[in-house]
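Asks: My questions concern the predicted model and sequence given below.
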Amino acid sequence: MAQRPQKKLFTRRKSCRFCGEKDLVVNYKDVKTLRNFVSERGKIIPRRIVGTCATHQRQLCEAIKQARQIAFLPYAGSSQG
């Protein structure tokens, strides 16, 4: 008999960091914050994984794209190999 995978007992609801902390603002110059929302390969992490709300995810995407244009952030991640 094949066993079914066990379900997760409890998953914590993801909440938007920007809605929770009112003093935290999405800004293209704040590279330290933007790096948390970009993968190692340089891709923008989707909101279903990060947990941001739709409004702030849109602002994040624009800020990341602006930071890439000005060369604050790289378009591609660091290549190893």
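Replies: Alright, I've got the coordinates. Residues are numbered from 1 along each chain as shown.
Asks: only C-alpha atoms for contact and neighbour calcs from this point on.
Replies: Noted.
Asks: What is the neighbour count of residue 64?
Replies: 26 (other Cα atoms under 10 Å).
Asks: Relative to residue 50, how far out is it?
Replies: Distance, residue 64 to residue 50, by Cα to Cα, to the nearest Å: 15 Å.
Asks: hey, which helix is longest across the chain?
Replies: helix 54-69 (DSSP state H).
Asks: want to compare, so here's the second one:
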Amino acid sequence: MADRPVGAVIEIVERRAVPSNPDHSYADIIVPNEIRINGQRLLMPADAPVRVHEVEFRERDAVLVTLTVFAKRVVFAAEEPEAEVNGRG
């Protein structure tokens, strides 16, 4: 059976050099400086914003995210179905 497609885990985080001071008002503010998809850190242009689309909390809603990233390689290809184990396709 083929793998079923799944949603990506998108992490928009601020990696801090030192722990924030909880006594300061800015401690709760996040200034993202790292983006990860399924745990993989991505190279992104500094001038390309991350866009998180409107989120409505209803059952089974998905969150849409738009990212601009640097790609190491882009592949456009057709994939043929694999023949079944017993040789019938």
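Replies: That came through fine. Note that the coordinates shown come from a computational prediction; the quantities given were computed from them, not determined experimentally.
Asks: Fetch the TM-score of the aligned pair.
Replies: The TM-score (TM-score structural alignment, normalised by the length of the first structure) is 0.22; 27 aligned residues with a Cα RMSD of 3.1 Å.
Asks: ok so, going back, output the contacting helices and strands for the longest helix of the first structure.
Replies: helix 31-34 (3 or more Cα pairs under 8 Å, 6 or more residues apart in numbering; DSSP states H and E).
Asks: Now do the buried residues in the helix it packs on.
Replies: Within helix 31-34 of the first structure, the residues that count as buried by 16 or more other Cα atoms under 10 Å are residue 34.
Asks: what packs against that helix?
Replies: helix 54-69.
Asks: Now the helix it packs on: buried residues?
Replies: With the criterion 16+ other Cα under 10 Å, helix 54-69 of the first structure contains buried residues 56-57, 60-61, 63-68.
Asks: so which pair among the residues you listed is furthest apart in space?
Replies: Taking Cα to Cα as the measure, these span a maximum distance of 18.0 Å, between 56 and 68.
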